[in-house]
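Asks: Dropping a prediction and its sequence here:
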Amino acid sequence: MPIDVVALAQSLLRCASVTPADDGALNVVAAALESLGFTITWLPFGPEGAQTPNLFARLGTSGPHLCFAGHTDVVPPGNGWRHEPFAGQIDDDTLYGRGASDMKGGIAAFIAAVSSFLARRPLNGSISLLITGDEEGPSRHGTCDVLPWMQEHGQVPDFCLVGEPTNPMRMGDVIKVGRRGSLNAHITVQGVQGHVAYPHLADNPIHYLLPALTELTTRVLDEGNAHFAPSSLQITSIDVGNPATNVIPPKAQASLNIRFNDSHRGEALKDWIEKTVAKHASNAHVETAISGEAFLTEPGEIVEKLAHVVKRVTGRTPRLDTGGGTSDARFISAYCPVAEFGLVGASMHKADEHVALCDLRQLTEIYLEFLEAFGL
């Protein structure tokens, strides 16, 4: 019998897999896939005693090869829930739980779709799943570490579908074909503390930091392009740690984030920030971290097939989009073409995260028809 998507989603939601905990979530995935004949490979990566749980499963050995990628870890539930966050409760045809939309529901839908697909006819090619337990956290030893292993062992697919909740309000709204890159920078300017009445005996670091920030924020990074909105630099913090009104502080700090499109590379933006800050504050220290580069999967035959399936099932023509935050697709894009389509994400990371049962079943139908359209 095909796997029931609702029952599988409930089993996953009953695992309190708040990053870095797994609480049996990947075992639920593995058991479902083993029942369908998949070969399971466990791939824990990271420091001994604190390894990230990852799973790679494959059915078939030939092409075409389609991979589904996702994560079983979730953010903390927080407060304000009317339904237990890890009970998988159904109320008024709606399934509640942390991870219902982001993205345990999507994982359940894909596995249920595969089970229905295999019940129809023999597989012509390969289906694989890359499921990590570290997407909501640092993302250091999850998908980014599994991908080199896949390449080394000849497991790189022809195409990867990521089951993130891409639809803002309704099923069929959006297919993600790219993501912006993200760069964080932390700037520290050293000064000399002193009394405000004797500024010649001090050196105010704020007076160096502010012109640097002004130059950074007034530059127009780009005007955007056919697939991406303009890049955006936002200051996220300015702090001097000074509660007194008559003291010049010894240092001033600021943090900023740039969400950049494919007109830029992270290293070039890093160099620009460092040079700009040095121009105004020669003793400043700049720390940067690039969490992902911008990428785009040019719309082509496979994306068109996915869009056609989405329209046929939902009655809506999906918009091809590159907005929003980052996802593990940023790592996958370096190995193979990738697109994202999943559930409605309006409730993700909120109290009473939920998914309508009709949406869960509709996503299962979309994934099932995409497996057919992919030529498997």
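Replies: That came through fine. Numbering: from 1, shown residues only.
Asks: only C-alpha atoms for contact and neighbour calcs from this point on.
Replies: Fine.
Asks: ok, which stretches of the protein are helices?
Replies: Under the criterion DSSP state H, the chain contains helices at 5-13, 25-34, 105-120, 143-152, 206-218, 266-280, 301-314, 329-332, 357-374.
Asks: Tabulate those helices (JSON lines), appending mean neighbour count.
Replies: Below are the helices of the chain laid out as JSON lines (neighbours: other Cα atoms under 10 Å):
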{"stretch": "helix 5-13", "mean neighbour count": "22"}
{"stretch": "helix 25-34", "mean neighbour count": "18"}
{"stretch": "helix 105-120", "mean neighbour count": "23"}
{"stretch": "helix 143-152", "mean neighbour count": "17"}
{"stretch": "helix 206-218", "mean neighbour count": "17"}
{"stretch": "helix 266-280", "mean neighbour count": "17"}
{"stretch": "helix 301-314", "mean neighbour count": "18"}
{"stretch": "helix 329-332", "mean neighbour count": "23"}
{"stretch": "helix 357-374", "mean neighbour count": "20"}
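Asks: a markdown table for those helices, including distance to residue 40?
Replies: Below are the helices of the chain laid out as a markdown table (distance: least, Cα to Cα, whole Å):
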| stretch | distance to residue 40 |
| --- | --- |
| helix 5-13 | 18 |
| helix 25-34 | 7 |
| helix 105-120 | 14 |
| helix 143-152 | 13 |
| helix 206-218 | 49 |
| helix 266-280 | 36 |
| helix 301-314 | 27 |
| helix 329-332 | 20 |
| helix 357-374 | 20 |
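Asks: Quick one: closest of the ones you listed to residue 225.
Replies: Among the helices of the chain, helix 266-280 comes nearest to residue 225, with 17.8 Å by Cα to Cα.
Asks: who touches the closest one?
Replies: Under the contact criterion Cα atoms under 8 Å, 6 or more residues apart in numbering, helix 266-280 has outside partners 181-183, 208-209, 211-213, 215-216, 284, 286, 288, 290, 292-293.
Asks: quick check, nearest of the residues you listed to residue 351?
Replies: Nearest to residue 351 among the contacts of helix 266-280 is residue 182, at 26.5 Å by Cα to Cα.
Asks: That closest one and residue 150, how far apart?
Replies: Plainly put, residue 182 is 25 Å away from residue 150 if you go by Cα to Cα, to the nearest Å.
Asks: One more to weigh against that first structure:
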Amino acid sequence: MMINKLSDIKDPIDQDLASLLIDLIELPSFIPDDRSKSKNQNENKVVDYLEKRIKKNTGFSVEKQRLNYGRYNLIAKKGKPDIVFLGHTDTVAPSENSPFNQLKGVINQNKIWGRGSADMKSGIAAMLQAVELAKDVDNIWLIFYADEEYDFLGMKSLVEKYSYIKPKLIVSSDGSDLQFGHGCRGLIEFRVRFLGISGHPARGTGNSAIQNGMICLNKLEKFVKKHKHPVMGESSFNIAYVLGGASRPDSKDKDGHLSVVGQAGNVVSDVLEFVLDIRPATPDLTPDKIFNFLSEETKKLALGFEIVEKTHNYGAWYTDIKELKQYQKNGESAISQKIVIDNPGKGGYIDLQMLWDKVGRPPAFMFGGGKGTTAHAPDEHIEIPDLLKTRDFFLSFLESFL
């Protein structure tokens, strides 16, 4: 039977789940490009909605953790945090040219469409209803946190306050395609400046920051990619931004970033500034290790070396799939299909890593049912059968602890 409206879903529990997801989609939780509006357009309405539902339908106590800019994390607790469920409440902004209004949860052709339907309000809905149905489950915390899509404000604040907890298992519903995630590469991002000496190219004077700087960066790329993981593969290296030339009195902007340079062909460049994005596949590749390498290589080339800005420093997360096999098998029985193991070296950074690293690196995994290729896209959606299977997976998981 084709499902094109809520009443087409005949089972009342399944209909409630679809309705819950639609309610969450219709509560906008993205931060606009004008960040000054973040104080009144953010995740708080989603947090308030979840708080009311949890208080009504479960025996969990609820705490709101205040963040900067008047935003909140929501922590629901029942007993000890032996199992910690994670879900982020924010989304990216709506896309143009969407087949449906992305701030309206639209049911069409067996799918629920809208912003967050895949990433990750469907995961929150499925996880929450599973907890409501497993009424006798104990020693579980549900953590719904802000700002995953932007700057990790919610997770950073969460880790700062709750690094003392010692969960036996961390579970995130931020997965997709009914696949099992068990790791991610890290995220190191920084801005660096190389300094040369200006001169006249025809006379062979000066020391080019650009030419020698690129030699140094090529060596760094090889150094980074030597750091490999047997499952996640090699670390990635991306030069995200470059500006170089002859420095001027007005070269730096108000933030101290290089913004204007001389471009005359008869002047040897004396400055090169760049932003690097490195995704470490192993925990031993750290910013300090990278900076030490750059310091040594620039000395060899008689270049100055300055660290302008450290933006991100997050390590890799990895749980051996052998530690998770029982949950995979239980889940396969619950949803009556094979659960594919996601390739942890192919996706982006997952902020679950921050909590995992601070609380003792317990086993951790991700699971979700949204269509991964549509996340953040104009056609973002989840198949209704996959939404139900996500709920059934989490319900079976919880019941295995009763």
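Replies: Received the coordinates, thanks. What you are looking at is a predicted structure, and each value in this text was computed from that prediction instead of being measured.
Asks: Could you tell me the TM-score of the two chains?
Replies: Overlay of the two chains. TM-score (TM-score structural alignment, normalised by the length of structure 1): 0.86; 356 aligned residues with a Cα RMSD of 2.5 Å.
Asks: hmm, back to that, for residue 175 of structure 1, find the nearest of the helices of structure 1.
Replies: The nearest among the helices of structure 1, by Cα to Cα, is helix 301-314 at 7.5 Å.
Asks: circling back: residue 250 of structure 1 is nearest to which of the helices of structure 1?
Replies: Closest approach to residue 250 of structure 1 among those (Cα to Cα): helix 206-218, 9.3 Å.
Asks: Check what contacts the closest one and list those residues.
Replies: Contacts of helix 206-218 of structure 1 (Cα under 8 Å, 6+ apart): 189, 233-234, 251-253, 273, 276-277, 279-281.
Asks: and for that helix, what span of structure 2 is it aligned with?
Replies: Aligned by TM-score structural alignment, helix 206-218 of structure 1 falls on residues 210-222 of structure 2.
Asks: For the matching stretch, give me the average deviation versus structure 1.
Replies: Mean deviation of stretch 210-222 of structure 2 relative to structure 1 after superposition (mean Cα distance after the TM-score superposition for structure 1): 1.6 Å.
Asks: tell me the centre residue of structure 2?
Replies: The residue lying closest to the centre of structure 2 (Cα atoms, centre = their mean) is residue 350, at 3.9 Å.
Asks: what's the neighbour count on residue 239 of structure 1?
Replies: 12 (other Cα atoms under 10 Å).
Asks: Map residue 128 of structure 2 onto structure 1.
Replies: So, by TM-score structural alignment, residue 128 of structure 2 is matched to residue 111.
Asks: no wait, residue 30 of structure 2
Replies: Residue 30 of structure 2 maps onto residue 18 in structure 1, with residues paired by TM-score structural alignment.
Asks: Compute the distance between the residue nearest to its match when sequence neighbours are not counted and residue 152 of structure 1, please.
Replies: Leaving aside its chain neighbours, residue 18 of structure 1 sits nearest to residue 74 (4.8 Å; criterion: Cα to Cα, 6 or more residues apart in numbering). Noted for residue 74 of structure 1: a distance of 29 Å to residue 152 of structure 1, by Cα to Cα.
Asks: what does residue 44 of structure 1 give?
Replies: Separation of residue 44 of structure 1 from residue 152 of structure 1 (Cα to Cα): 16 Å.
Asks: cool, and residue 97 of structure 1?
Replies: Distance, residue 97 of structure 1 to residue 152 of structure 1, using Cα to Cα: 37 Å.
Asks: Then residue 278 of structure 1?
Replies: Distance, residue 278 of structure 1 to residue 152 of structure 1, using Cα to Cα: 42 Å.
Asks: repeat for residue 130 of structure 1
Replies: Using Cα to Cα, residue 130 of structure 1 is found at 15 Å from residue 152 of structure 1.
Asks: what do we get in structure 2 for residue 146 of structure 1?
Replies: Counting by TM-score structural alignment, residue 146 of structure 1 corresponds to residue 158 in structure 2.
Asks: List the contacts of its match.
Replies: Neighbour list for residue 158 of structure 2: 73, 145, 355 [criterion: Cα under 8 Å, 6+ apart].
Asks: One more: residue 357 of structure 2?
Replies: residue 317.
Asks: With distance to residue 200 of structure 1 as added columns, please give the contacts of helix 206-218 of structure 1 in CSV.
Replies: Output for the contacts of helix 206-218 of structure 1, formatted as CSV (distance: Cα to Cα, whole Å):
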residue, distance to residue 200 of structure 1
189, 18
233, 34
234, 33
251, 16
252, 18
253, 22
273, 29
276, 26
277, 23
279, 22
280, 19
281, 18
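Asks: Just give me the closest of those residues to residue 6 of structure 1.
Replies: Distances from residue 6 of structure 1 to the contacts of helix 206-218 of structure 1, taken by Cα to Cα, are shortest for residue 234, at 40.7 Å.
Asks: what's the closest non-adjacent residue to residue 331 of structure 2?
Replies: Of all residues not flanking residue 331 of structure 2 in the chain, residue 393 sits nearest, at 5.1 Å (Cα to Cα, 6+ apart).
Asks: what sits against the aligned partner of that neighbour in structure 1?
Replies: Alignment note: residue 393 of structure 2 maps to residue 366 in structure 1; criterion TM-score structural alignment. By Cα under 8 Å, 6+ apart, residue 366 of structure 1 lies in contact with 309-310, 313.
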